[in-house]
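Asker: sequence first, predicted coordinates after that:
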Amino acid sequence: MTSTVRGTQLARLLGQWHSLPGRHRSPDYVALAAAVRGLLSDGRLPLGVRLPAERELAESLAVSRTTVSAAYRTLRESGHLTSRRGAGSWTTLPNGHRVATSGLWAAGDDRDVIDLGVAAHRAPDELLGAAQAAVNEDLPRYLGSAGYHPTGLVELRDAVAAGYTARGVATSAEQILITAGTQQALDLVLRLSVPAGSPVLVEAPTYPNALAALSARRARIATHGLDTATGWDAEMLLGALRQGRPRCAYVIPEFHNPTGHLMDAGLRERLVATAHAAGTELIVDESFVDLQLDGDEMPPPVAVFDRHSRVVSIGGMSKAYWGGLRIGWVRASAPLVQRLAAIRVGVDMASPVLEQLVGVRLLEQSERIVAARRTELRTRRDVLIDALREHLPEWTFTVPGGGVMLWCELDGPISSALARAAEDVDVRLAPGPRFGLDGTLERFLRLPFTLPEGTLVEAVKRIASVRYDLDRGIRPSWRSPAVIA
């Protein structure tokens, strides 16, 4: 699935390429080539995308064709562009460089380490009471049965359906499948919808474990780049759907992981319409939908605009409640839910009854639990921002209106080196390349603000100390990275 970027689109991505640092010392073609390489390394320009013809780009940039031709030649020489007569030129990385896309490694249980690789919270105070009530009051009525409920307990499905209805999407329990977390929800949908070798479109950056699930399905992954400051480029996202006509597209419209962006209502509506026209199924990850921290009103769910059963929504209780409570779900048409349940029987039969009952009890207290979580996160976000501005002022970021993380642009392509160095001061980080494909995003780092305020400040101080060690050429020893969630 090779998509094409038009001259006007690439010109918009390049922005003020002729004013980049060092521009006054470089010929135009050198500066243009460097700007394209920067887009590739930051993940804003996907790999494998066909660039516009030389004449088209020259007209869009208001430069000579000779300048574009020389820039393309420079990119070919550096390994960032591959050209074939009659077929055009498409983006690559030099020397076949690739990194693994799973981003998943086993983490130790070292309590002295500040773990900023996992964007998740401690359990809410209400969990223990909910578990006790579930055991004493709810569980006994299920003990006389076999305990297998492939689609989930009806009371939990009712509660999840009621949540969607309250957000403006009329939903019945028959449209809900309960899963062992949001990751299993995604895995089941991919098992049903993505045969091996199918083209799939994802955002760049995106959630690492989604990339792992797609790689396990042997999907052909194409990316749409998100701008660090503004989020989705509507023209390029919808163009990628029209040109590539992927089997599925995986998107995170609510407080995107890792950038924190919130997709506006207009783009949501256009996304659904374009996906329908392209024959693409939308997989919408709503993991962070409950965690709005600023603003008055949330955009409607993507499923509001679905008239043709092209939208499958997935979500769960990990982010707003607790990751240790493995409760997730799929919202789809009732026939699709039944097909997913049939696949699920061959995976793990059903979710644990007791955990589902605890989930029901927590959802009954959702207004109080989520409000407390939002207040806590708002405070911690602001503390993290203040610490970064004090100790790492060269780093930039857009303050998210919700979610649990900052997506920081660093002062150099040092993300992986910084993550390795941080382990020597007992801080685990999620470096930018874990959120993309093929070694890009080295200028970025995801920092969650789920830990206590004092811990966040201490973590930033330690990160700052090793950041400056990198400038002095100190090389840390390698350690295995942590789970990224």
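Answerer: Here it is on my side, so go on.

Asker: rest of the way, CA atoms for contacts and neighbours
Answerer: OK.

Asker: what's in contact with stretch 233-243?
Answerer: 3-5, 9, 201, 224-227, 267, 270-271, 274-275, 277-278, 280 (C-alpha atoms under 8 Å, 6 or more residues apart in numbering).

Asker: show me which positions of it end up buried.
Answerer: Judged by neighbour count using 16 or more other C-alpha atoms under 10 Å, the buried positions of stretch 233-243 are 233-234, 236-242.

Asker: what is the nearest of these to Leu410?
Answerer: Distance to Leu410 across the buried residues of stretch 233-243 (C-alpha to C-alpha) is lowest for Asp233, with 22.1 Å.

Asker: ok, now how distant is the most far-flung residue of the chain relative to its centre from Ala131?
Answerer: Distance from the centre of the chain peaks at Gly144, with 42.0 Å (C-alpha atoms, centre = their mean). For Gly144, the distance to Ala131 (C-alpha to C-alpha, to the nearest Å) stands at 20 Å.

Asker: is the nearest residue to Leu470 once chain neighbours are set aside within a helix or a strand, and which one?
Answerer: Setting aside the residues directly before and after it, Leu470 is nearest to Leu418 in space (C-alpha to C-alpha, 6 or more residues apart in numbering), at 7.6 Å. Assigned by DSSP states H and E, Leu418 falls within helix 415-423.

Asker: give the next helix or strand downstream of that helix.
Answerer: strand 427-428.

Asker: counting contacts, what elements does that following strand pack onto?
Answerer: Secondary-structure packing of strand 427-428 (3 or more C-alpha pairs under 8 Å, 6 or more residues apart in numbering; DSSP states H and E): strand 114-115, helix 453-471.

Asker: give the buried residues for the last one.
Answerer: So the one you mean is helix 453-471. Within helix 453-471, the residues scored as buried using 16+ other C-alpha under 10 Å are 453, 455-457, 459-467.

Asker: what sits up against it?
Answerer: Applying C-alpha under 8 Å, 6+ apart, the contact partners of helix 453-471 are 114, 379-380, 383-384, 387-388, 391-392, 417-418, 421-422, 425, 427, 449.

Asker: tell me which two of the residues you listed sit farthest apart.
Answerer: Thr379 and Ala417 (29.6 Å).

Asker: look at the two and report which has more neighbours.
Answerer: Ala417 (17 against 14; other C-alpha atoms under 10 Å).

Asker: so Gly316 versus Leu186, what's the distance?
Answerer: 11 Å.

Asker: so what sits against both of the two?
Answerer: Shared contacts of Gly316 and Leu186 (C-alpha under 8 Å, 6+ apart): none.

Asker: which one is Gln175 nearest to, not counting chain neighbours?
Answerer: Nearest non-adjacent residue to Gln175 (C-alpha to C-alpha, 6+ apart): Ala334, at 4.6 Å.

Asker: what count of nearby residues applies to the closest residue to Trp478 other than its chain neighbours?
Answerer: The shortest distance from Trp478 to any non-neighbouring residue, by C-alpha to C-alpha, 6+ apart, is to Arg420 (6.1 Å). Arg420 has 22 neighbours, counted by other C-alpha under 10 Å.

Asker: another structure for you, compare them:
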Amino acid sequence: MAIDRKQTTVFDAAVFDAETLAKLVGVIEVDGQPLYRGIADGLRRVIADGSIGTGSRLPPERALSHALGVSRVTVTSAYRELREKGWAEAVHGAGTFVASPAEETSWGTMMHPPSAGVLDFVNAAPEASPFLPDAFAAAIGAVDSLLPGHGYAPTGTQALRTAIAARYTVRGLPTSPEQIIVTAGAGDAAHLVFETFARPGNRVLIEHPTYPGAVEVLDSVGAVPVPVPIDAADPDAFVDDADRAARQNAPTLAYLMPDFSNPSGARLSESGRGRLSATMARHGIVTIVDEVAADLVLDGSPSYEPFGAPTPGTATISIGSFSKTVWGGLRVGWVRSDVELVSRMARTYARRQLSVSIFEQATAVHLLDSFDDILAARRTWLLGQRDLLVSHMRAELPDWDFRIPDGGLSLWCSLPDGTSTQDVVRRAASRNLLLAAGTRFGTGYAFDDKLRVPFTRPSGELGRAVRILAETSSGAAGEGHPVEPAELVV
């Protein structure tokens, strides 16, 4: 059974009349389920794609039932379904309003100690590199010589800044230690950059989907994200789309992940990177380049020079860390830019952070001494993990679509038609599998049909996770772990 309605364009209004909403919903697919659930699914789709914003009031049940040609009881049941799933809320005496559904599970992840029997796939973060213990041991001797001093290094120790600068120089971007600030991880680096350069009301061009933490930082400083679609199947199309968005919105900053973007896995080609760098320079946009996954090249794909290298005078700020190559528990990151921009960031950083741990900086210096070996080992391991996850997914979830990434840490999956990422996450949580819903990686309600599945967990857990997804991706969720806001997703 299907109720045929003409699909129209997106409306922007706080209150939707019944006829307008009926047109937005379009064809109501039932496929054997109760009619009210088909209507609820249709309403959820137009909420998820941003056609109706959070806080908008839905039409009265009687009016919508007339517009759809169904009984009022059916619409009442559909609204109840939306409320139970977190997509709407009733306000006594005022009506039913669009709500933001509870975010995906975070129980047992970074906010809490690991729990036995819980599969944590919320975060795309690998276990520690086997090279790390030796680096810790070597750092102890190096720190001994620093103990007579005060122990503060506001922009980072000279040894570490020199080592990081040398790494950029080898990659094709000549860099001096004065162009580096050491931070407490990549997240801290992003906070530093936005705190220094973003002002309330500033527009910031971002990839869509993108790293959730970046959107949250923008929100905290009052900046406005300008989302530009990124597609791993055709990543260079982003260049023209970004050019168009820059002309229309006049952003002052851009936050980009040109190498194995989280979560899409997109990677710009060498020519695409050059064109995008030139485009940002032409528009006078300061470009923040997140290179956290840049070294995680798989399948023998080429290693490109750092973003902005071929465009002299480009205002580029690069962010890096050891979180994906070595270990997230080693809180060492950095920013790299020209001396003038670094000087401005250094003044900001000094106001809130006297120094990153000297011991961890000494450890990082030793890691960079053998970084090529560390990368080779990490890449080999990730390649095996990726291929194992792909084999499980194809065998047990053949109707899930994804592109095998050339690097990075996860698969970005398109769910079967009519499947909500929020529902998948809740059902998986009932079986102790924790995931980050696709909506976590976008603005508004985008990507309700997507799910990120990392391949960074132990091999045995990959198979168990896919089996749970295959068993729970349809049907009602059972009893299990509570669904709480996922405040940290990496």
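Answerer: It's in. Keep in mind it's a predicted model, so treat the numbers as computed, not measured.

Asker: would you mind finding the match for the residue nearest to Leu470 of the first structure in the second structure?
Answerer: Using TM-score structural alignment as the criterion, Leu418 of the first structure maps onto Val424 of the second structure.

Asker: ditto for Arg381 of the first structure
Answerer: Match for Arg381 of the first structure (TM-score structural alignment): Arg386.

Asker: how much space separates that match from Ala429 of the second structure?
Answerer: Counting by C-alpha to C-alpha, the gap from Arg386 of the second structure to Ala429 of the second structure is 23 Å.

Asker: so these two - more neighbours on which side?
Answerer: Ranked by neighbour count (other C-alpha under 10 Å), Arg386 of the second structure and Ala429 place Ala429 first, with 28 against 24.

Asker: return the residues in contact with the more buried one.
Answerer: Contact analysis of Ala429 of the second structure by C-alpha under 8 Å, 6+ apart lists 105, 435, 480-483.

Asker: burial of the residue lying closest to Gly151 of the second structure once chain neighbours are set aside, as a residue count?
Answerer: Spatial nearest neighbour of Gly151 of the second structure, excluding adjacent residues (C-alpha to C-alpha, 6+ apart): Ile358 at 6.8 Å. Other residues near Ile358 of the second structure come to 20 when the count uses other C-alpha under 10 Å.

Asker: to which residue of the first structure is Ile358 of the second structure aligned?
Answerer: Using TM-score structural alignment, Ile358 of the second structure sits opposite Val353 in the first structure.

Asker: my guess is Pro485 of the second structure contacts Thr105, does it?
Answerer: Yes: shown here, Pro485 of the second structure and Thr105 form a contact pair, counting by C-alpha atoms under 8 Å, at 6.3 Å.

Asker: do you have the helices of the stretch 351-490 of the second structure handy? List them.
Answerer: Using DSSP state H, counting those that start in this stretch, the helices of the stretch 351-490 of the second structure run over 358-369, 371-396, 421-429, 459-472.

Asker: buried stuff in stretch 124-141 of the first structure?
Answerer: Within stretch 124-141 of the first structure, the residues scored as buried using 16+ other C-alpha under 10 Å are 127, 130-131, 134, 138.

Asker: ends of it, what's the gap?
Answerer: End-to-end span of stretch 124-141 of the first structure (C-alpha to C-alpha): 26 Å.

Asker: can you tell me the closest non-neighbouring residue to the aligned residue in the second structure for Gly316 of the first structure?
Answerer: The pairwise alignment with the second structure assigns Gly316 of the first structure to Ser321, based on TM-score structural alignment. Excluding the flanking residues, the one nearest Ser321 of the second structure by C-alpha to C-alpha, 6+ apart is Gly333, at 3.9 Å.

Asker: need the contact list for the one you found.
Answerer: Counted by C-alpha under 8 Å, 6+ apart, Gly333 of the second structure has contacts 182-186, 188-189, 319-322.

Asker: Leu153 of the first structure: what's it in contact with?
Answerer: Here Leu153 of the first structure is in contact with 178, 353, 356 (C-alpha under 8 Å, 6+ apart).

Asker: in which helix or strand does Ile221 of the first structure reside?
Answerer: strand 220-225.

Asker: relative to strand 220-225, how tilted is the following helix or strand past that strand?
Answerer: Later in the chain than strand 220-225 of the first structure, the nearest helix or strand by DSSP H and E is helix 234-244. On the basis of axes from the mean of the first three to the mean of the last three C-alpha atoms, to 10 degrees, helix 234-244 of the first structure is oriented at 160 degrees to strand 220-225.

Asker: which part of the second structure lines up with the helix or strand immediately after helix 234-244 of the first structure in the chain?
Answerer: Using DSSP H and E, the helix or strand that follows helix 234-244 of the first structure in sequence is strand 248-251. The aligned range for strand 248-251 of the first structure in the second structure is 253-256, by TM-score structural alignment.

Asker: quick one: that stretch to chain centroid distance?
Answerer: Here the centre of stretch 253-256 of the second structure is set off from its chain's centre by 14 Å, with C-alpha atoms, centre = their mean, to the nearest Å.

Asker: now that stretch on the first structure. Mean distance?
Answerer: Once fitted to the first structure, stretch 253-256 of the second structure is off its aligned match by 0.5 Å on average (mean C-alpha distance after the TM-score superposition for the first structure).

Asker: run through who's touching that stretch.
Answerer: Here stretch 253-256 of the second structure makes contact (C-alpha under 8 Å, 6+ apart) with 198, 203-207, 214, 285-290.

Asker: if we can go back for a sec, for the contacts of helix 453-471 of the first structure, which one is nearest Thr440 of the first structure?
Answerer: Ala417 (13.6 Å).

Asker: in contact with the closest one, which residues?
Answerer: Applying C-alpha under 8 Å, 6+ apart to Ala417 of the first structure gives the contacts Leu470.

Asker: try 10 Å
Answerer: With contact taken as C-alpha atoms under 10 Å, 6 or more residues apart in numbering, Ala417 of the first structure is in contact with 431, 442, 466-467, 470, 475-476, 478.

Asker: tabulate the residues you listed (a markdown table), appending distance to Cys408 of the first structure.
Answerer: As requested, the contacts of Ala417 of the first structure are exported to a markdown table (distance: C-alpha to C-alpha, whole Å):
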| residue | distance to Cys408 of the first structure |
| --- | --- |
| Pro431 | 10 |
| Glu442 | 11 |
| Val466 | 16 |
| Arg467 | 14 |
| Leu470 | 18 |
| Arg475 | 23 |
| Pro476 | 22 |
| Trp478 | 23 |
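
Asker: perfect, that will be all.
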